[in-house]
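1. Structure of the sequence below:
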Amino acid sequence: MIKLGRDLGSCSRIGREYFFSERDLLDIWQAQRAMPTSSQGQAVNVKGFLSDVRLQRSLLSLSQKKRRGQ
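-> Coordinates of the predicted model:
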């Protein structure tokens, strides 16, 4: 579970301990589900949502990017 959480960015780590929110567990569960198919046998696109940790990391990386010309 920890490996899946780390790979998906769906867990928090403090020291050697890993913590999972309800949203993190739902992200992991969604990632492990088989892709649903339509009645014609084509894969259906299902959008997930960002976990709190992934959202925080994305916002942090966006705020740390240097602008061109500076």
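
2. Please make it C-alpha for all contacts and neighbour counts, starting now.
-> OK.

3. which stretches of the chain form helices?
-> Secondary structure of the chain (DSSP state H): helices located at 2-8, 22-32, 52-64.

4. so can I have CSV of these showing distance to residue 14?
-> Shown next, in CSV, are the helices of the chain (distance: least, C-alpha to C-alpha, whole Å):
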stretch, distance to residue 14
helix 2-8, 13
helix 22-32, 15
helix 52-64, 13
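
5. here's the other one to compare against:
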Amino acid sequence: MCLLVYVCEEEERELGRKQAPGACPYCGGKVEAVDGESRWRLWCMLICSKIKRKYFCTLCNRRLVLYM
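-> This is a model prediction of the structure:
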């Protein structure tokens, strides 16, 4: 299992940013949506690729979580 840790790597990159509707519940600042992609590779072979959207406040830099 220790060998697998050294040959497996994760890459993350930002795809884009845009303003999201609403305001921060903590400080009232603008909310920004950030799209990011993470890739898991084993040697040079792609294992998994995910695109995620995260929300941040532009004033207090807190990560905001959406509950549905």
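
6. What does the TM-score come to for these two?
-> Scored against TM-score structural alignment, normalised by the length of structure 2, the superposed chains reach a TM-score of 0.25; 29 aligned residues with a C-alpha RMSD of 3.5 Å.

7. Mean neighbour count for the helices of structure 1 - can I get that in JSON lines?
-> Formatted as JSON lines, the helices of structure 1 follow (neighbours: other C-alpha atoms under 10 Å):
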{"stretch": "helix 2-8", "mean neighbour count": "14"}
{"stretch": "helix 22-32", "mean neighbour count": "15"}
{"stretch": "helix 52-64", "mean neighbour count": "12"}
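
8. Give the closest residue to the residue nearest the centre of structure 2 in space, chain neighbours not counted.
-> The residue lying closest to the centre of structure 2 (C-alpha atoms, centre = their mean) is residue 36, at 4.7 Å. Leaving out its chain neighbours, the residue that sits closest to residue 36 of structure 2 by C-alpha to C-alpha, 6 or more residues apart in numbering is residue 14, at 4.4 Å.

9. Show me what the longest strand seen in structure 2 is packed against.
-> The strand spanning the most residues in structure 2, taking DSSP state E as the definition, is strand 8-23. Helices and strands touching strand 8-23 of structure 2, by 3 or more C-alpha pairs under 8 Å, 6 or more residues apart in numbering; DSSP states H and E, are strand 30-42.
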